[in-house]
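Chemist: fold the following, please.
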Amino acid sequence: MMPLKRRKVSSSTGAASTSDSRDDAFKFPQVVVFLLERKMGSSRRNFLTELGRKKGFRVDEVFTESVTHVVSEKNWADEVRGWLSSRGHDSTAAHLVDVSWLTESLSAGCPVCVLQRHRLTERPASSVDEAAAFSMPVYACQRRSALDHRNVVFTDALSLLAENAELDEDAGRALAFRRAAAALKAFPEPLTDARQIRGCPCLGRHSLRVVQDILEDGTSHEVEATRRSERFRAMKLLTGIFGVGTKTASEWFGEGIRNLSELRRSGRVLNRAQRAGVTHYDDLTRAVTKAEADAVARIVEEAVGAELPGARVVLVGGFRRGKPSGHDVDLLITHPQEGLEEGLIPKVVARLEARDFLLYHKSSRKSHTEASAAPACPASSMDRFERCLSICKVPTPEGRDDGALGGDDERGRCWRAARVDLTVCPFSQFAFALLGWTGSKLFERELRRWATHEKDMSLSSHALYDNKQREYLQAATEAQIFAHLSLEYVPPSQRNA
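Modeler: Predicted coordinates:
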């Protein structure tokens, strides 16, 4: 196939005369749009230009006196005027609008009225100094994020929008909201004015608009509308079922299933994990406390110790970062003598089953080797250790731990169901696995991004590979991994990005 030829851009006079001669080809000749490439980028500008023309809008390649709407993205009004003025253009007769005006017009099929929220705002006089004075590293792995921070109302709102985007399988939008929330978690003071975060990384216009709405109205109408929406509530409930992902939940939602009662009446054939998830739904959607997690760790440690004396069992995930509760219990297992840990999971599972501790389990074998993982294969965010995903009977504080956890009477049982994940790793990979399984998810993602883009390395829960030197970098502790990456060590309690 012959490649498409790039369309030539004519001079200002030629472009204007061509556009004028084609006024009758546009649905709305009285509206002439010019897209400012500054901060928007050529690819996005070209895409919006073609889309606008397909919808019947006149979009000129160059600025002329005929332009009625100058559309830009992530610019202040004075920046746009200055940019145009430096090229000899007078923009006083044109509307200076945000790209949201264009997208809303394209959705409506006609130019919408320019409202105050569409107009570009002037850069506050103090914002330049504030932006210069306020400095925050771009990568979340360069920042310290404690559990207790001062901007919960904003981060909760952004996190809800991120969750909704994830349920819609819009990974890019979800990540943008997650990064914005992470930046505000690390912000050192309570946010009372949007000017405080001018220059703050990872805060795009959408996130800033949510922040501004909360500052002005005490809430975000978009967030509240999302929280109340039928799809969000149904998808959140359905994906809360153990063994159900967003794709399956979306299919069920499309079939009219909104809750467990409708799922049961639908006649859908569920797999073994999903049946267990429905059976124990109330327990599994209730937070696991630190006391309950510690009780699970003791039971698993006893079973592991009986099979492999000297093995180490570590409670990881949010609990290692200091969280008082979580949605599951993650335990990482290793042994100082490498190789003895292989095949441990089936033996531990057999002991836990004999104790009537398991309600459901599924085990997977180790599938990672250095030869298969690198250098040809890049590091993955998903590890390939020997593992058991399970639902267990967790002793409740009022229950007795007498070596057996029987008793299925709901009125007087001494246990509750909870998700418990067991992962076994070789001792040489323990530091990497410990770092990867501690989280938070965004912190780990940013660590891998930093390794790739800033250090030309590949980081996973198995290893750190230097692509320049073409060798693995050994590490016995998390601190050594941070040192390899030229990063200041961040303790687990400060990794809550």
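Chemist: all contacts plus neighbour counts: C-alpha atoms, from now on.
Modeler: OK.
Chemist: now the host helix or strand of Arg416, how far from the centre of its chain.
Modeler: According to DSSP states H and E, Arg416 maps onto strand 415-424. The chain centroid and the centroid of strand 415-424 are separated by 24 Å under Cα atoms, centre = their mean, to the nearest Å.
Chemist: gap between the two ends of stretch 180-194?
Modeler: End-to-end span of stretch 180-194 (Cα to Cα, to the nearest Å): 14 Å.
Chemist: and if you look at stretch 300-315?
Modeler: 11 Å.
Chemist: try stretch 306-320
Modeler: Stretch 306-320 end-to-end distance (Cα to Cα) = 25 Å.
Chemist: please generate a structure for the following sequence too, so the two can be compared:
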Amino acid sequence: MVPLKRRKVASSQTGNTGTDCGGRGGPNQFPQVVLFLLERKMGASRRAFLSQLGRGKGFQVEDSFSQSVSHVISENNRGDEVRAWLDSQVRGQTPVHLLDVSWYTESMRAGRPVEILDRHKLQQADEAEVVVFSVPGYACQRRTTLDNHNSVLTDALSLLAENAELSEDDGRGVAFRRAAAVLKALPGAVTDMTQLRGLPCLGGHSLRVIKEILENGASSEVESTKQSERYKALKVLTGIFGVGAKTADRWIKEGICDLHQLQDSGQTLNRTQRAGLDHYDDLSRPVTKAEADAIGEVVEGAVASVLPGARVTLIGGFRRGKLTGHDVDFLITHPEEGREVGLMPKVVSWLESRGFLLYQKTTRNSYLESKTGPGRPSSNMDRFERCLSIFKLTEEERGGNTETLTESCLQSLSTPDPNPQPHAQTHRGGPEAGQTNPAGRRPWRAVRVDLVVSPISQFAFALLGWTGSKLFERELRRWAAHEKTMSLSSHALYDNKQERYLRATSEEEIFAHLGLEYIHPSERNA
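Modeler: Here you go, the predicted structure:
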């Protein structure tokens, strides 16, 4: 990327002042306002997106700075920095307004130029006080909401973490995840590297990436990773339900880099992978909260029909307040210990008989509590009874219409199928898998759904473990081991010093056992 200060500045005649041929989304509705977005620290892709957004709202947004510009929009720059850049481009010519990007975004929302307030104006060096941030060392000590002030930085670090994990370099992946988690928890935007002094979990590699983005608007390593053919192939192949990094790597070595090559290769796929490939497009699309609630109605109906009094809780990212996710998770229990035994097969049978399941794989509960303390599990997975499934969500349910959904669910509950068929491919008499309606649109979509059954004695631990985020849970267990000499899992908490289990009936009790301040689910988005 060529620094902006080296670029030639176009004259007012060569600026983007034309009509639609110049890329403008509509006529200029505000002729007194001519905008220029400074790329420095904003980045080329974000600048292009914001420019297109402004033109679509009827604003005149110039691609190059010229004397006709009346408003310069900047992100994460001080006023003296912008004036120095402007002086290097057009000496003695300064626009009337040097504004923060917040004025621009507020104007976009309003559909017109909003009033310029003091908070919109760029501060000078002697006015701006650099805020040095401070956060605790463990993510489980920090309150991390979905309001991320440093998304450009965290997205970059998360991409590098994902690339490391896909390459089975988990240590490097965790390092990037922890660095991103620190930035997510900060109460404001990072504008200067001095603000990061003394912060935990920011290693040299992460700091180099952050510094490059702050100075140039983008990281060369992140951009090259995005363009890497291997990274793109790993993303596609591991996006298939049931395909991990090792399998994807083996396929890539055999010359398989996309879905078409996989289908033509003659590779033997197991039942899970075949289902994942068959429903790849649907499973790659985000699931909305409305869709999760719709599936929840069905699951609650199924559970109530086979075990009255049992409880169903929506867990995962949706419990943390997210509006979309890649799957939907439910935790099921019964207030009487032992009543949950044998529940899962009945629920699965109910769902299959009514055509809700396109695929399912159920595993039995293998957790055993030992008097000598929990043994190290063979993997980080818990050992609850689980059903990994692909759910068939019909068109009326996808619309999120609660009245329609409730009516349809109640009708399904009150009208059992007289001839239930295992693994049915129809849903309440609807079209078969792959069939479309007369308009050519398939009237259902596939959604990944996990059902987990927990005894009530382990419910608080299961709820905590399955709520996430993944890094928050990892940090909770690291805190328990390193700071409290305890072993925490989704089943139990064991005190290694006292050699006894610490019981809990709520998440608040678990935090208290660990000596931590309780963190609400909406603040666990590390």
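Chemist: give me the TM-score for this pair.
Modeler: TM-score for the superposed chains, counting by TM-score structural alignment, normalised by the length of the first structure: 0.72, backed by 368 aligned residues with a Cα RMSD of 1.8 Å.
Chemist: before we move on, back to that, immediately after the strand holding Arg416 of the first structure, which helix or strand?
Modeler: Later in the chain than strand 415-424 of the first structure, the nearest helix or strand by DSSP H and E is helix 430-438.
Chemist: how big's the offset between that following helix and the second structure?
Modeler: Its aligned residues in the second structure lie a mean 0.2 Å from helix 430-438 of the first structure after superposition (mean Cα distance after the TM-score superposition for the first structure).
Chemist: which residue numbers in the second structure does the helix or strand following that helix align to?
Modeler: Downstream of helix 430-438 of the first structure, the next assigned helix or strand under DSSP H and E is helix 441-455. Using TM-score structural alignment, helix 441-455 of the first structure lines up with residues 470-484 of the second structure.
Chemist: and the matching stretch, how far out from the chain's middle?
Modeler: 21 Å.
Chemist: just the buried residues of that stretch, please?
Modeler: 470-481, 484 (16 or more other Cα atoms under 10 Å).
Chemist: then stretch 383-400 of the first structure?
Modeler: Applying 16+ other Cα under 10 Å to stretch 383-400 of the first structure flags 383-396 as buried.
Chemist: what does that stretch rub up against?
Modeler: Stretch 383-400 of the first structure is contacted from outside by 291-292, 295-296, 342-343, 345, 356-368, 401, 405, 413-425, 460-462, using Cα atoms under 8 Å, 6 or more residues apart in numbering.
Chemist: tell me how far the nearest residue to Ser440 of the first structure once chain neighbours are set aside lies from Ala162 of the first structure.
Modeler: Nearest residue to Ser440 of the first structure, sequence neighbours excluded (Cα to Cα, 6 or more residues apart in numbering): Asn496, at 5.4 Å. Distance of Asn496 of the first structure to Ala162 of the first structure, given as Cα to Cα: 16 Å.
Chemist: please apply the same query to Pro397 of the first structure.
Modeler: Separation of Pro397 of the first structure from Ala162 of the first structure (Cα to Cα) stands at 35 Å.
Chemist: again, but for Asp421 of the first structure
Modeler: According to Cα to Cα, Asp421 of the first structure and Ala162 of the first structure sit 25 Å apart.
Chemist: quick one, which of these two is more surrounded?
Modeler: Between Asp421 of the first structure and Ala162, counting by other Cα atoms under 10 Å, Ala162 is the more crowded of the two (24 against 19).
Chemist: give the next helix or strand downstream of the one helix or strand the more buried one maps to.
Modeler: Element membership for Ala162 of the first structure, per DSSP H and E: helix 152-167. Sequence-wise, the next helix or strand downstream of helix 152-167 of the first structure (DSSP H and E) is helix 171-185.
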